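*Asks:* Can you look at this prediction? I've put the sequence above it.
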Amino acid sequence: MLRAVPGLGGPLTAEFEVGYVGAEGSEVRTSLIDSAGVPFELVKPVRGFPSYKRQRNFPGLWWSSTTGAHVGYESWLERDHLMLLDFAPAVAGIASQPFWLFWNDEASGRRRSHAPDYFARLADGRGLVVDCRPVDRIKPRDAAAFAVTGRACELVGWEYRLVGAPELVMVRNVRWLAGYRHPRYRLPAVGAALREVFAEPAPLMDGAGAAGEPIAVLPVLFHLLWCGELACDLGVRLHEATIVTTAGAC
C-alpha cells in the first residue's frame, strides 16, 4: 500500500491500482508497484476510439514503423505526438490508452481513474507515459489527474510528460518524412549511394542528383532521414537546399 510521498507536491492517496487488458483479453487489476514490470508497450487499449456523427475530435489509427502495427489516437494532437514518438530513435515500443490508473481522491473522497494517452518503452528499458492536452484546455479536475499520474509514474521509475501543441515546423517536417516511413522505401543500393554522397554535408537536391535519378532517389533519402541514418535540421523548413549529412555529423 502506497502512502503519501514527501516532496511530491501534496498528499498522495493511500492506494494506487492499475487496470489493463491481459493476454487473453480480460481486465487485469494489480497494484501500481506490481505493474512496474508489465510490458505496457505491448498491451491493447483499455478503451476504444469511437467515431460518430458531428464528432469534435478526430480519432484514427497510425501505422507505426516502430511496432509494425497500428496504434490508435483520439485527436490530431495525439496523432502528432504519436508520430513524434514513432520518429524518436530512443523509442522501442508504443501503445495507446495502455492502462487505467485508479486512486482515491482525498478532496472528494471518491475513487478516480485516468487512462494516459500513451506508454512508450525506451531503448534503454525505461518506461515513458505521455498525456496530450493543449494548455488552454486543462481544467482543474484534469490538472489534478495529470499531477497524480505524474506522481504515480515517479514511484515506479517511469518518466511522465504532459505535452501540448508541438513546434509547428518540426511537426510539418516530420509529417512529410513519415510518408516514407514504410520499409518498402529501403533500397539498399540507393541507400549506400546516399550515405556515401552525404558523408560530407551537402544540399538535399544536389546530393539526391549525385546519387542517381532524383525521382527514384528522393523517397529513399526521405526514408533514411526518417530512420535517422541521414540527418538535417528539422527545426527549419525542409527544402531543396536543406543541408543533409550522415547521422551524427550535424
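*Replies:* Looks like it arrived, so ask away.
*Asks:* When you work out contacts or count neighbours from here on, use the C-alpha atoms and nothing else.
*Replies:* Fine.
*Asks:* What segments of this structure are strands?
*Replies:* 17-21, 27-31, 60-64, 69-73, 91-96, 100-104, 111-114, 118-122, 127-132, 159-163, 202-203, 230-231, 243-246 (DSSP state E).
*Asks:* wait, which of these is closest to Leu187?
*Replies:* strand 230-231 (14.3 Å; C-alpha to C-alpha).
*Asks:* which residues sit against the closest one?
*Replies:* 195, 198, 221, 224-225, 244-250 (C-alpha atoms under 8 Å, 6 or more residues apart in numbering).
*Asks:* Now, those residues that are in helices?
*Replies:* Mapping the contacts of strand 230-231 onto helices (DSSP state H) picks out 195, 221, 224-225.
*Asks:* residues in contact with the residue positioned nearest the centre of the chain?
*Replies:* Centroid check for the chain by C-alpha atoms, centre = their mean gives Leu85 as the closest residue, at 2.9 Å. Applying C-alpha under 8 Å, 6+ apart, we find Leu85 in contact with 91, 94, 120.
*Asks:* ok, and here's another one to check against it:
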Amino acid sequence: MKETVRAPEIESRPAWSHSCALDDLVAPYAIDPAVTEGLDTEPGWARRWTARWKTAQADVISPVQDLTSVPAIASVPVRGFTWRAGQRHRPGLQYLLATGRMHGFESLAERNLLMALDFVGNVVEVLSQPFKLRFTTVDGSEDHTPDFLVLSPDSAMLIDVRPGHLVKDNDLVKFAATEWAASAVGWRYLVASGWRRQVLTSLDALSARRRPMSDRLGLRGELLELLRERPRRFGELAEATSLPAVARAHAVHLLWHRRLAMDLAKPLDDASWIYPVGRAS
C-alpha cells in the first residue's frame, strides 16, 4: 500500500491576513550550528569584528558590540544599486507605505520581502545594505553586507534574502557570522529563502489597492456591515453592495489594511472566504 505523504504543518495551517507576522509567511533558511565552528568566536570577538556604515559625510566604523550606538537612520546603503545591460538580477526601488519613501532592492526576491514587510506592519524604518560586516574565521577575515536592517518600535532585525537553491557553502559562513553579530546586540536575524505557497500571489493582489482611496459612496461601511452578519465569499460580498464593481476595490483595500481578514495561503478570487477581523476561523 502506498504511503501517504503529508505536507509540512506550516503549509497546511492558515495565514490570516489580519494578524500574521513575517514569520508566518516566509520560509526561513535553517543555519546548521556546526557552521559556527569555523568562526573566530574567542573572547573579545565582538570587539574584533567591525561594521562599516556609510553616511553622507564619511564612513563610520564601529565594533559589532556597538552596533546599537550607531545612528543608523543617518546612514545610506554601503553598496550602490546599479543597472547594466546583461545583468542577471533585477534591481529597483520599492515604495513602502510604512516609511513613506522608496527603498532599494537588488533582486525581485528582495522586492517581495519589502512588500511583505510593508504588509505585516510594525515597521519604523527599513535600511537597504545597511553596513558591511567584517568578521574573522579560522582562515582569516571576510566581509558580508546584509540585505536589510528593519527597525521596529522596540526591536530590530537583520535580513538576508537568498532563494534556497542559490545558497552556497560560503554563504552559510556569512549567514552564521551575521547571526552572531545580530545576537551580540539583541537583534533578530533571518535568512528568507522562500515563501509559503500562494502567499506572494495573495500579497501582490492586495498591494494593488494599498494606497489611500476616497470612499465618497460609503462602500467600506457597507462591506463591514455585511460581514457583521456572517463571513461571505468575496464575490458574494461585493455583489451584495450598492455598487459591486467599485466595492471590489474597496474590499481589497480593507484586506491590505487589515480591517478585513482572509487566508493568505489560498488564492484571492470570488470563492475566497472573507471574515470580519476577530472572527477569522
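*Replies:* Arrived safely, thanks for sending. Predicted, not measured: the structure shown is a model, and the values here were computed from it.
*Asks:* Still touching in structure 2? Go through the contacts of Leu85 of structure 1.
*Replies:* Of the contacts of Leu85 of structure 1, the contacts whose aligned counterparts also meet in structure 2 (both residues aligned by TM-score structural alignment, their matches' C-alpha atoms under 8 Å) are Val91.
*Asks:* what's the mean gap between the biggest helix by length in structure 1 and the aligned bit of structure 2?
*Replies:* For structure 1, the helix that runs over the most residues, judged by DSSP H, is helix 140-156. The superposed helix 140-156 of structure 1 is, by mean C-alpha distance after the TM-score superposition for structure 1, a mean 0.8 Å from where its aligned residues fall in structure 2.
*Asks:* Kindly name the residues of structure 2 that line up with that helix.
*Replies:* Using TM-score structural alignment, helix 140-156 of structure 1 corresponds to residues 169-185 of structure 2.
*Asks:* Could you list the buried residues of that stretch?
*Replies:* Applying a neighbour-count criterion of 16 or more other C-alpha atoms under 10 Å, one finds 172-182, 184-185 buried in stretch 169-185 of structure 2.
*Asks:* Among those residues, find me the one that's closest to Arg259 of structure 2.
*Replies:* Among the buried residues of stretch 169-185 of structure 2, and counting by C-alpha to C-alpha, the member closest to Arg259 of structure 2 is Ala182, at 33.8 Å.
*Asks:* That closest one against Tyr189, yeah?
*Replies:* Yes: contact criterion C-alpha atoms under 8 Å: Ala182 of structure 2 and Tyr189 qualify, at 6.3 Å.
*Asks:* Now the common contact residues for these two.
*Replies:* Shared contacts of Ala182 of structure 2 and Tyr189, defined by C-alpha under 8 Å, 6+ apart, are found at 157-158.
*Asks:* hmm, back to that, okay, the contacts of Leu85 of structure 1 in TSV with distance to Pro11 of structure 1 and neighbour count next?
*Replies:* Formatted as TSV, the contacts of Leu85 of structure 1 follow (distance: C-alpha to C-alpha, whole Å; neighbours: other C-alpha atoms under 10 Å):
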residue	distance to Pro11 of structure 1	neighbour count
Val91	32	21
Ile94	31	26
Ala120	27	28
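*Asks:* Relative to Ala202 of structure 1, which of the contacts of Leu85 of structure 1 is nearest.
*Replies:* Minimum separation from Ala202 of structure 1 among the contacts of Leu85 of structure 1 (C-alpha to C-alpha) is found for Val91, which lies at 28.4 Å.
*Asks:* ok, and the closest non-adjacent residue to whichever residue in structure 2 pairs up with that closest one?
*Replies:* Correspondence of Val91 of structure 1 to structure 2, assessed by TM-score structural alignment: Val123. Using C-alpha to C-alpha, 6 or more residues apart in numbering and skipping the chain neighbours, the partner closest in space to Val123 of structure 2 is Ser152 (4.8 Å).
*Asks:* What's that neighbour aligned with over in structure 1?
*Replies:* Counting by TM-score structural alignment, Ser152 of structure 2 lines up with Leu122 in structure 1.
*Asks:* How much space separates the closest residue to Arg126 of structure 1 other than its chain neighbours from Thr30 of structure 1?
*Replies:* Nearest residue to Arg126 of structure 1, sequence neighbours excluded (C-alpha to C-alpha, 6+ apart): Trp158, at 6.5 Å. Noted for Trp158 of structure 1: a distance of 17 Å to Thr30 of structure 1, by C-alpha to C-alpha, to the nearest Å.
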